[in-house]
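Trainee: build the 3D model from these lines:
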Amino acid sequence: MANSVIFFGTSDFSKSVLAGLIDDPAFDVVAVVSQPDRPVGRKKVKLQTQTKQLALAHELPVFQPEKLSGSPEMAELIALQADFLVTAAFGQFIPTKLLKSAKIAAINVHASLLPRYRGAAPINWALINGDKETGVSIMYMVKAMDAGDVIATDRITIEASDDAGSLFAKMAVVGRNLLLKTMPKLATGEAKGQPQDDSLATLAPKIDQQLMRINFYQQSADQVVNLVRGLSPHPGAFFQLENQRIKLLSARVGDKIGQVGQLSIKTKEQFGITAADGRTVLLEDLQPAGKKMMTVAAFLNGQGRTFNVGSKTNEI
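Mentor: Okay, the predicted model is just below:
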């Protein structure tokens, strides 16, 4: 008999994990809980979350409370008496009363090697910090953020070519596969959790506007490139050159040249700004304010013509 599952998730990462549960005959997804649909883009069009779209395609019940605690939806979910509660990039804390309703286990698929990178943006921060390796942890859910006992982990190498988009896609597959391998062992009592060492814990807080700002006067070339990788394709790191805001989606480290914070290289195909350590950041894919993403060559054929070597970025 299939184990019943209530799934909590919102993003693309969540969608991949949910798809694995739906396709596995060992599990019966009886409900999907997602964040409420939010307005997106300049036109503020309200879009369904990724997990909601998948759930509706499979005719699964969908719950979207603004806040689970004390909601009518929570009472309905508890009444389901599911074998498993599974979260993956959900975006809300699960109340303890709901966690305790799971007959077998309430578990989370977290995109880091815990206790490293507890929090909302572990994949982004691994890239921002220039890590060479990351992974996925399956852990018991507790009231404290990502602090439950770890049941299983799997590691993945971060390639130099990875950005947040590509690493999210890779880790979603790793997380899905690890979850589907771990849950049967929990059902039989074979899998056990190991406490985390809280002294080794680091945080991965939400991405905010201040983090998204590139400061060539304070950040090294490596730090700038890692920040770009960690925030690409969304939400995107940005800088201001002569007061024009430009989102930078791909970049690489060049040679040492020019004055810190200034446009130091401009040719038909290269556009580089010198960072705090004296090395140049070569821009590859970018998006000027109000425009679509473009290659640096396309930018240089258009708006890039207005900038000359020596143009300054705004110090933040």
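
Trainee: drop to CA atoms for contacts and neighbour counts, all remaining ones
Mentor: Will do.

Trainee: contacts only, for Leu286.
Mentor: Ile246, Lys247, Leu248, Leu249, Ser250, Met293, Met294, Thr295, Val296, Phe299 (CA atoms under 8 Å, 6 or more residues apart in numbering).

Trainee: sequence B follows; please return its structure for comparison with A:
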Amino acid sequence: MKVGYFADGPWSHKALELLVNEVEIAFIVPRFDTQDPVLKQWAEKLKVPYFPVEDVNSKDFIDWAKETEADLFVSMSFNQILKKEIINLPKYGFINCHAGALPFYRGRNPLNWVLINGESHFGITVHYVDEGIDTGDIISQKLYEITNVDDYASLLEKAVIECASLLLNAVSLIKASSVSAIVQSSIHPVGTYFGRRINGDELVDFSWGAQRFFNFVRAITSPGPGARCKGPNGELALLECRLIDSASSYIATEGEVVGKNDDGVVIKVGDSTVLLTKIADVRQQGLGEIKKPTFGIGTRLKGR
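Mentor: Down below sits the predicted model:
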């Protein structure tokens, strides 16, 4: 089987390591804005075309892709909207790997959103591409547990590995003509969709309950931007906090430091308190050194 690979970033590198042992790579198309250098090295190693193209739906590209006689197109972290002609071009279709349990968590940043929503599991889905956003029929899907010690970094690490493995499984099913595709509406008639996170979305709200606050901080910690608030000396990134066992529920000033211990400071939030353990100053060139907060009791932090 010959595969045309549309891809970018660490997700695509890990998947390609597995795919090259099972299929013939016909060409590699990177994201046009980043033109991933690791994928370029792979193309040179495999002696296949490396083709950055601004619009894969253009007639010129489609005419060229036809000549490669690829049987299957695979998308792994590719960022262009695909139209009907290119979707239907290869014999076995166009497939994509998505780090969400479709039909839920369609759209952007699913690993961030699944933590923000306090889910107990995250999903990975390999599906056929159609003209909707993550709406095509499902080929393979698996769920993975989320624990209280997981954060964005740990989910990302798991997802890169597991997405590659599930993609390989899906390609094997296609090769063997063994796909039993699942229509997404048979799982749920509506599902959910999440938009891209933008500047300003990182601001915390100290009126949130402890569980929501904890979920938000771990959802966008490094390699994300970090949850943000204003401290005594400027903007802060809140990179780690913990839930406090048996914390009392009471009304008081939200965002105020109400306690300290060897691990950090206790912050009053909407319904209770959380232990803030890692922060960094926000600087023009990025985040400063990660450190334990040492604010005095009575210090007030300000969110959105």
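
Trainee: could I get the TM-score for this pair?
Mentor: Overlay of the two chains. TM-score (TM-score structural alignment, normalised by the length of structure 2): 0.87; 294 aligned residues with a CA RMSD of 2.4 Å.

Trainee: so which of the contacts of Leu286 of structure 1 hold up in structure 2?
Mentor: Retained in structure 2 by both residues aligned by TM-score structural alignment, their matches' CA atoms under 8 Å are the following of the contacts of Leu286 of structure 1: Ile246, Lys247, Leu248, Leu249, Ser250, Met294, Thr295, Val296, Phe299.

Trainee: reformat the contacts of Leu286 of structure 1 as CSV; add neighbour count.
Mentor: Formatted as CSV, those follow (neighbours: other CA atoms under 10 Å):
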residue, neighbour count
Ile246, 18
Lys247, 24
Leu248, 27
Leu249, 27
Ser250, 24
Met293, 17
Met294, 16
Thr295, 15
Val296, 23
Phe299, 19
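
Trainee: rewinding a little: the kept ones among the contacts of Leu286 of structure 1 in helices, which ones?
Mentor: Judged by DSSP state H, the subset of the kept ones among the contacts of Leu286 of structure 1 located in helices is Val296, Phe299.

Trainee: grab the nearest non-local neighbour of Lys67 of structure 1.
Mentor: Nearest residue to Lys67 of structure 1 in three dimensions, chain neighbours excluded: Gln92, at 7.5 Å (CA to CA, 6 or more residues apart in numbering).

Trainee: tell me the SS of the one you found?
Mentor: Secondary structure assignment for Gln92 of structure 1 (DSSP: H, G, I helix; E, B strand; the rest coil): coil.

Trainee: just tell me what it corresponds to in structure 2.
Mentor: Using TM-score structural alignment, the partner of Gln92 of structure 1 in structure 2 is Gln80.

Trainee: what's near enough to touch that match?
Mentor: Counting by CA under 8 Å, 6+ apart, Gln80 of structure 2 has contacts Arg31, Asp55, Val56.

Trainee: do you know how far it is from Lys268 of structure 2?
Mentor: 43 Å (CA to CA, to the nearest Å).

Trainee: leaving out the residues flanking it, which one is nearest to the counterpart of Leu227 of structure 1 in structure 2?
Mentor: In structure 2, the residue equivalent to Leu227 of structure 1 is Phe216, according to TM-score structural alignment. Counting by CA to CA, 6+ apart, the nearest residue to Phe216 of structure 2 once its immediate chain neighbours are dropped is Ile116, at 5.0 Å.

Trainee: which residues does the one you found contact?
Mentor: Contacts of Ile116 of structure 2 (CA under 8 Å, 6+ apart): Arg212, Asn215, Phe216, Ala219.
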